[in-house]
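Enquirer: Only the shape, not the letters, is given here:
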């Protein structure tokens, strides 16, 4: 069986976002592994409108070309890691909109998350998991949470140090998350292949 292809999706599009620093750190961790192929997917590159289709693509084909481009990209992957900023106890509007702009592409694939914020985006990650369930994804337990004093070591509003300053604290969580994600990606790939064979 081929290695799972995983998207690391940056969930913030603000010009002044902090996301790029933890994204680069997590991408390096993921790409150091030999059991998955990981690609960075940046919502900035898709210029998605606010959801304006007649229905989810579970029920009707989407029409907007930027939405179709997004769906085509998402369909390439066997699982997802969402890089989550916490806005008012939830995920960003940009990420919620991106999730809503697809459906069939997400189904029966695992999802993981790395969150950053005052409490490591724990509340936003919990919201994300609920959305994932409705999109028929398989949210995994393990996540990476960058918060509190560790966040201030690397955030521009704090000491703005390199991610190496918090690597010792975060690396075990990243390993546990990626191990879990690989297991679920392999399991769901096998199940989807079996479904496709039965339907053929």
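Expert: Ah, there it is. Nothing here was measured: the structure is a model prediction, and the numbers come from that model. Numbering: from 1, shown residues only.
Enquirer: Could you use CA atoms for every contact and neighbour count after this?
Expert: Noted.
Enquirer: what's the neighbour count on residue 143?
Expert: 26 (other CA atoms under 10 Å).
Enquirer: got it, and residue 72?
Expert: Counted with other CA under 10 Å, the neighbours of residue 72 add up to 13.
Enquirer: Second structure follows, compare the two:
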């Protein structure tokens, strides 16, 4: 069965992303075409990138990197829930992504973002990063506005329209994850 990780890309106290990510998991868990798991960056104590060699070399030495690589390597695709900070994503999410290379390759990624303009600029930054990591970013995106989709900028209030857009994101991530599966498996000689 295809495995999709839902990455919660904020560790800020009082983060809006926690409610959003749990809602994404709740909606996704009703599906039968893939297995979904929440990956909370709070559970991975990744200091600012501290590996001596570039991630593309795949020679990780620190236990926290090895744990992170095993977790990310176990998935076929991802939905990243990202805030927008200063026209980009969170530093903790970018750092977590930068730790690895091969574990991201040939996997699909979709985005659920939030911010003053729906987190659109954070996702545009992440799409560039995804391309460098040989990830297939799907076209659909759920962009949530702090002004209209959160009460008092802090309580997430999803609507039926949000669920419909999320279903499209999930459809595309699962389909592309399955389509890329042959690239992730060793070719028989």
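Expert: That came through, no problem. Computed from a predicted structure; not experimentally measured.
Enquirer: what's the TM-score here?
Expert: Once superposed, chain against chain, the TM-score is 0.94 (TM-score structural alignment, normalised by the length of the second structure); 189 aligned residues with a CA RMSD of 1.5 Å.
Enquirer: tell me, the longest helix along the second structure lands on which residues of the first structure?
Expert: What stands out as the longest helix in the second structure, according to DSSP state H, is helix 160-179. The aligned range for helix 160-179 of the second structure in the first structure is 168-187, by TM-score structural alignment.
Enquirer: Quick check: stretch 181-188 of the first structure compared with the second structure, mean distance?
Expert: Taken against the second structure, stretch 181-188 of the first structure registers an average deviation of 0.7 Å after superposition, with mean CA distance after the TM-score superposition for the first structure.
Enquirer: May I see the buried residues of that stretch?
Expert: Of the residues in stretch 181-188 of the first structure, 181, 182, 184, 185, 186, 188 count as buried by neighbour count, 16 or more other CA atoms under 10 Å.
Enquirer: which of those lies closest to residue 57 of the first structure?
Expert: residue 188 (21.3 Å; CA to CA).
Enquirer: Under the alignment, what does residue 142 of the first structure map to in the second structure?
Expert: By TM-score structural alignment, residue 142 of the first structure lines up with residue 140.
Enquirer: mind checking the SS state of its match?
Expert: Using DSSP: H, G, I helix; E, B strand; the rest coil, the structure places residue 140 of the second structure in strand.
Enquirer: Tell me who's in contact with it.
Expert: By CA atoms under 8 Å, 6 or more residues apart in numbering, the contact set of residue 140 of the second structure is 110, 111, 165, 168, 169, 172.
Enquirer: make it 6 Å
Expert: Going by CA atoms under 6 Å, 6 or more residues apart in numbering, residue 140 of the second structure touches residue 169.
Enquirer: In CSV: the buried residues of stretch 181-188 of the first structure, plus distance to residue 64 of the first structure.
Expert: Listed next are these as CSV, based on distance: CA to CA, whole Å:
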residue, distance to residue 64 of the first structure
181, 31
182, 33
184, 32
185, 30
186, 32
188, 29
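Enquirer: quick check, nearest of those residues to residue 73 of the first structure?
Expert: Out of these, the member with the shortest distance to residue 73 of the first structure (by CA to CA) is residue 185, at 17.3 Å.
Enquirer: show me the residues around that closest one that make contact.
Expert: Neighbouring residues of residue 185 of the first structure by CA under 6 Å, 6+ apart: 79, 110.
Enquirer: same deal with residue 7 of the second structure?
Expert: Contact analysis of residue 7 of the second structure by CA under 6 Å, 6+ apart lists 39, 80, 81.
Enquirer: Of these - the most surrounded one?
Expert: Neighbour counts for these, by other CA under 10 Å, peak at residue 81, which reaches 26 neighbours.
Enquirer: distance of the equivalent of that residue over in the first structure from residue 104 of the first structure?
Expert: If you follow residue 81 of the second structure across to the first structure using TM-score structural alignment, you land on residue 83. According to CA to CA, to the nearest Å, residue 83 of the first structure and residue 104 of the first structure sit 21 Å apart.
Enquirer: again with residue 68 of the first structure
Expert: On the measure of CA to CA, residue 68 of the first structure and residue 104 of the first structure end up 12 Å apart.
Enquirer: Show me which of the two is the more surrounded one.
Expert: residue 68 (18 against 15).
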